[in-house]
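1. Predicted model, plus sequence, below.
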Amino acid sequence: MSPSCFVLLLLLPLISAQTVRWGRCPSPPVQPDFKLQEYMGKWYEIEKIPAYFSYGKCIEANYLLRNDGTVLVRNSQVVNGTRMEVEGTAKLMDPREPAKLGVSFSRFIPYRPYWVLTTDYTNFTVVYSCTEMFGVGHIHFAWILSRSPSLPDETVQRCKEMLMREGIHVAAMKPTKQDCAPEEDHDGSGEKEN
């Protein structure tokens, strides 16, 4: 057994909740002329390829541009009736490709890809992330996000078709429930709504 396959077998318990594919990551085109400032604000998760770190409901992402050009990322989800929140940082990995960001939720964890494949800034966005594993496979994630808690079915379908055209398998995508009571929800600033 090759060392790469052995390491992959050791990681199977960790990655079992992920979508693992053989081969290298796809390299889909990203949003041309991406405008980071217009992307800031609250996004609701509509559908996603399952992720071990995102298992609740009413999942939201809030982005705030900092003075140093990095982005404060505040992700939250409701688990067992309680809203849980985590903060991280996103940054441009290459100024020549502004739609290809990296995001990290700990200074001990390397930045992971956060590629904005398409967005209209006011209604929806499609985000993709892929990390290769020792040249034999990759773990990938995809999200369809919206500025509101729901999107028309036809918009969701168009987003999925775009992902499929780029070789990204969407069969595992699952809708995210956005049905929280007001006491479970908040405005994304870390403060509860009254």
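-> Looks like it arrived, so ask away.

2. rest of the way, CA atoms for contacts and neighbours
-> OK.

3. Which residue ranges of the protein form helices?
-> Secondary structure of the chain (DSSP state H): helices at 3-15, 36-39, 153-165.

4. Stretch 46-66: end-to-end distance?
-> Stretch 46-66 has its terminal residues 26 Å apart, counting by Cα to Cα, to the nearest Å.

5. on that earlier part again, mind putting the helices of the chain into JSON lines with mean neighbour count and distance to residue 54?
-> Formatted as JSON lines, these follow (neighbours: other Cα atoms under 10 Å; distance: least, Cα to Cα, whole Å):
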{"stretch": "helix 3-15", "mean neighbour count": "12", "distance to residue 54": "14"}
{"stretch": "helix 36-39", "mean neighbour count": "15", "distance to residue 54": "21"}
{"stretch": "helix 153-165", "mean neighbour count": "14", "distance to residue 54": "19"}
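
6. structure B:
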Amino acid sequence: MFRFLVISFLAFASAEVIVDGPCPEVKALESFKFPEFQGTWYEIAKFPNVGEDGNKGKCSTAEYTVNGDKGTVRNSQVVNGVKSYVDGELTLVGPGRVMITYKFEGFTKNSVLTVVDTDYNNYAIGYSCKFLEKDNKHQVFSWILSRNKSLGDSQAKVNAFLDNFPAIDKSNYVYNDFSENTCKFTSSRAITSIRRKN
């Protein structure tokens, strides 16, 4: 997924999803079971963001390890034959809300992943929002995740949920590519710094 939440605070002018007004009140999954969320998730679709190189990042995954209300995540993706990854620290800050902390050279970045729906074994839908106070707008980020490289039978459940969740416009999703050729890489690197918005 994800350099994924690093990231939600950066700009990608040609693709970012910007909506008028402040961030809406979004209901998280109240019955969220953090330990059951651990393991590997494949990023089936995302709202484009610069942290995943816009639309370039492919074969994106997130590997969660959970211990109580804490944990770690490794987000990875492949771009042009290079696999990049970033490690983050997790803190459960409320039902269905996970703070992700990334430490880079010279600064730390926090963002909150709101899990709005999941069955733990097949799919999950994540949401994040950044208020752009100066312009009185908000930037929306969302991800569709799966335990497999495709949603399969879970696609209908995901569509039904999104059809009744106005904070997420599913027409903004860009779908990932997990084909064998796309996922090949010849080198890997850790992400230790990112470009910050001026």
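-> Cool, got the structure. Worth saying up front: this structure is predicted, and the values here are computed from it rather than measured.

7. Throw the helices of the first structure into TSV and include distance to residue 127 of the first structure, thanks.
-> TSV is the format used below for the helices of the first structure (distance: least, Cα to Cα, whole Å):
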stretch	distance to residue 127 of the first structure
helix 3-15	20
helix 36-39	12
helix 153-165	10
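
8. mind checking which of those helices is nearest residue 121 of the first structure?
-> Proximity to residue 121 of the first structure (Cα to Cα) singles out helix 36-39 among those, at 5.5 Å.

9. Can you check which part of the second structure that closest one sits on?
-> Under TM-score structural alignment, helix 36-39 of the first structure corresponds to residues 34-37 of the second structure.

10. Just give the nearest non-adjacent residue to residue 48 of the first structure, would you?
-> Nearest non-adjacent residue to residue 48 of the first structure, counting by Cα to Cα, 6 or more residues apart in numbering: residue 143, 4.4 Å away.

11. and what of residue 40 of the second structure?
-> Closest to residue 40 of the second structure by Cα to Cα, 6+ apart is residue 63, at 4.4 Å.

12. so what's that neighbour up against?
-> 38, 39, 40, 41, 73, 74, 75 (Cα atoms under 8 Å, 6 or more residues apart in numbering).

13. again, but for residue 163 of the second structure
-> No contacts exist for residue 163 of the second structure under Cα under 8 Å, 6+ apart.

14. Please repeat the previous calculation with a cut-off of 10 Å.
-> Residue 163 of the second structure is in contact with 157, 169, 170, counting by Cα atoms under 10 Å, 6 or more residues apart in numbering.

15. So among the contacts of residue 63 of the second structure, which ones count as buried?
-> Burial by neighbour count, 16 or more other Cα atoms under 10 Å: within those this picks out 38, 40, 41, 73, 74, 75.

16. circling back to that earlier point, relative to residue 122 of the first structure, which of the helices of the first structure is closest?
-> Among the helices of the first structure, helix 36-39 comes nearest to residue 122 of the first structure, with 8.3 Å by Cα to Cα.

17. on average, how far is that closest one from the matching bit in the second structure?
-> Mean deviation of helix 36-39 of the first structure from its aligned counterpart in the second structure after superposition (mean Cα distance after the TM-score superposition for the first structure): 0.6 Å.

18. List of residues touching that helix?
-> Contacts of helix 36-39 of the first structure (Cα under 10 Å, 6+ apart): 62-65, 69, 71, 92, 98-99, 101, 116, 119-122, 125.

19. can we see that at 6 Å?
-> Residues from elsewhere that reach helix 36-39 of the first structure (Cα atoms under 6 Å, 6 or more residues apart in numbering): residue 121.

20. any idea how far it is from the chain center?
-> Distance of helix 36-39 of the first structure from the chain centroid (Cα atoms, centre = their mean, to the nearest Å) equals 16 Å.

21. ditto for stretch 128-140 of the second structure
-> With Cα atoms, centre = their mean, you get 17 Å for stretch 128-140 of the second structure.

22. can you pull the buried residues of that stretch?
-> 128, 129, 130, 131, 132, 137, 138, 139, 140.

23. tally of neighbours for residue 101 of the second structure?
-> For residue 101 of the second structure, the count of nearby residues is 20 (other Cα atoms under 10 Å).

24. typed the wrong thing, it's residue 49 of the second structure
-> Neighbour tally, residue 49 of the second structure, other Cα under 10 Å: 31.

25. Then residue 82 of the first structure?
-> Other residues lying near residue 82 of the first structure total 12 when counted by other Cα under 10 Å.

26. distance of the nearest residue to it once chain neighbours are set aside from residue 76 of the first structure?
-> Distance criterion Cα to Cα, 6+ apart; nearest residue to residue 82 of the first structure, sequence neighbours excluded, is residue 184 at 6.3 Å. Residue 184 of the first structure is 11 Å from residue 76 of the first structure, where distance means Cα to Cα.
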